[in-house]
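Colleague: could you look at this predicted model? Sequence included:
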Amino acid sequence: MANSVGVDGYIHIEGFEKFERDAFDKKKIKAAMRKAGKLVRQRAQLNVALSRGQDSYPVNRTGALLDSINFKVSRSGFLVKIAPYKTGAMHDYYPAYLHYGVKLGGRIKKLAPGEGRGKSNRRRKGARAALVADRKSNGWRIEPRANYMSDALQDSSSAVRAILSQAFADALG
C-alpha cells in the first residue's frame, strides 16, 4: 500500500562500520553521495514522467512535482536525502496529499446559530456520530498514490551500492 511504514527508502553499505568518520576523505564521500542522489532523483523523475498515472503513480500535469524532486547531502557528508520539496510554484505541499490521500467530506464544524437545539445550539443525540460514520464511508477524494521515491531507490539500488562502496574504499586510502 502507498502509505505503509517501513525502511524501503534506505540503503546501508556494509563493511565500513568499524572505521571512524575521521578516517574517510569527506570530499570523496560527499561527491559520491551527490552522484548517488542525482541518480536516484533522475530515476524518480522518470518514474513520475513516464507512468502517466499508471501503476498508481501521480499524473504529471504541470511539471511542478518533477521540479520539486531534489536531493540534499548532509553537512557531514555521510547521508543523502532525496525527496520532493516545496517549491515556489506550489501553493501547498501537495506531495503529502498524493502520498497519504484525502478522505471525502469536510471536517465536522460548529452549527450555525439557530440550527441546533436549545439555547446552547447543540446537535441532536447521535447526530455527530452519524456525521462521522458518513465521512468514513464516503471513500477517498484523492486516493493514496504509490511511493515513487522508494521505487526509484529500489530500481537503482545496485548502482547506488556500487558507487558508494567504491567511494568508501577510495576515501580510506
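Modeller: The structure has been received and is ready for your questions.

Colleague: alpha carbons only for contacts and neighbour counts from here, please
Modeller: Fine.

Colleague: could you look up the SS state of the spatially most central residue of the chain?
Modeller: In the chain, the centroid-proximal residue (Cα atoms, centre = their mean) is residue 83; its distance is 6.0 Å. Here residue 83 is recorded as strand under DSSP: H, G, I helix; E, B strand; the rest coil.

Colleague: hmm, it is touching residue 66, no?
Modeller: No - using Cα atoms under 8 Å, residue 83 is not in contact with residue 66, being 10.6 Å away.

Colleague: identify the contacts common to those two.
Modeller: Overlap between the contact sets of residue 83 and residue 66, as judged by Cα atoms under 8 Å, 6 or more residues apart in numbering, is nil.

Colleague: just the endpoints, please. Distance across stretch 86-100?
Modeller: End-to-end distance of stretch 86-100 (Cα to Cα, to the nearest Å): 16 Å.

Colleague: what's that stretch in contact with?
Modeller: Residues outside stretch 86-100 that contact it (Cα under 8 Å, 6+ apart): 2-3, 58, 64-65, 67-68, 84-85, 142-147.

Colleague: put this next to the first one:
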Amino acid sequence: MRHAGQDVRKAARALIASKVRSSAGENPGKQTGKLYRSLGYKVSRSGFMAVIEHKKIAGMKDFYWAYLYYGVRRGAKRRKDHKKQQANGSGWRIAPRNNYIVDALDARRTTVQRTIADSVKRALKPKLR
C-alpha cells in the first residue's frame, strides 16, 4: 500500500503542479506551492489502507484546500457554530475546483490494482508437506 499511496500522491501532485491560474471546475494552480507540499499519504497501522490527504503545514492560516474543493459564496461570513452556511444568492467568491485526488486515483487505478495484486501474490506462499 505504501507504493500505491506514493504513486497516487505523485499523480495528484502532477495535476496541481501547473502554474496557471485555475477557474471553476479545473484543477487548482500552483502559486506558492503550499497546497502541493501539504499533500501527503499515510498507511494504516495494519497496512491494508493508504490515505492520500492534505495536512496543514507551517505558514498556512486556514485549511484552504477545503475552500477550493467546496467553494466559498460571495458575502459569506465564517460561522462559529459549524452549521451549514446559508446561500445568499450573490454567486461564488471562490467557485469549487476539481477533485484532483480522485482524478489521480482514476488515472492510476490499473497500476494500483496490479501493484496490490503482485504484492499479495508474493506474500502468499504455498505450504508444502
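Modeller: Yes, it's here. These numbers come from a predicted model, not from an experiment.

Colleague: picking that back up, tell me which of the contacts of stretch 86-100 of structure 1 fall in strands.
Modeller: 84, 142 (DSSP state E).

Colleague: just the buried residues of the contacts of stretch 86-100 of structure 1.
Modeller: If you count burial by 16 or more other Cα atoms under 10 Å, the buried members of the contacts of stretch 86-100 of structure 1 come out as 2, 58, 64, 65, 68, 84, 85, 143, 144, 145, 146, 147.

Colleague: just give the nearest non-adjacent residue to the third one, would you?
Modeller: Sequence neighbours aside, residue 89 is the residue nearest to residue 64 of structure 1 in space, at 6.7 Å (criterion: Cα to Cα, 6 or more residues apart in numbering).

Colleague: what's the match for that neighbour in structure 2?
Modeller: Aligned by TM-score structural alignment, residue 89 of structure 1 pairs with residue 59 of structure 2.

Colleague: residue 50 of structure 2 and residue 6 touch, don't they?
Modeller: No - using Cα under 8 Å, residue 50 of structure 2 makes no contact with residue 6, being 9.2 Å away.

Colleague: who touches both of these two?
Modeller: residue 41.

Colleague: do a quick rundown of the helices in structure 2.
Modeller: 2-15, 34-38, 64-70, 100-107, 109-123 (DSSP state H).

Colleague: which parts of the third one are buried?
Modeller: It refers to helix 64-70 of structure 2. Buried-residue list, helix 64-70 of structure 2, by 16+ other Cα under 10 Å: 65, 68, 69.

Colleague: what do you get for the fourth one?
Modeller: When neighbours are counted by 16+ other Cα under 10 Å, the buried residues of helix 100-107 of structure 2 are found to be 100, 101, 103, 104, 105.

Colleague: where's residue 32 of structure 1 relative to residue 91 of structure 1, distance?
Modeller: Distance of residue 32 of structure 1 to residue 91 of structure 1, computed by Cα to Cα: 34 Å.
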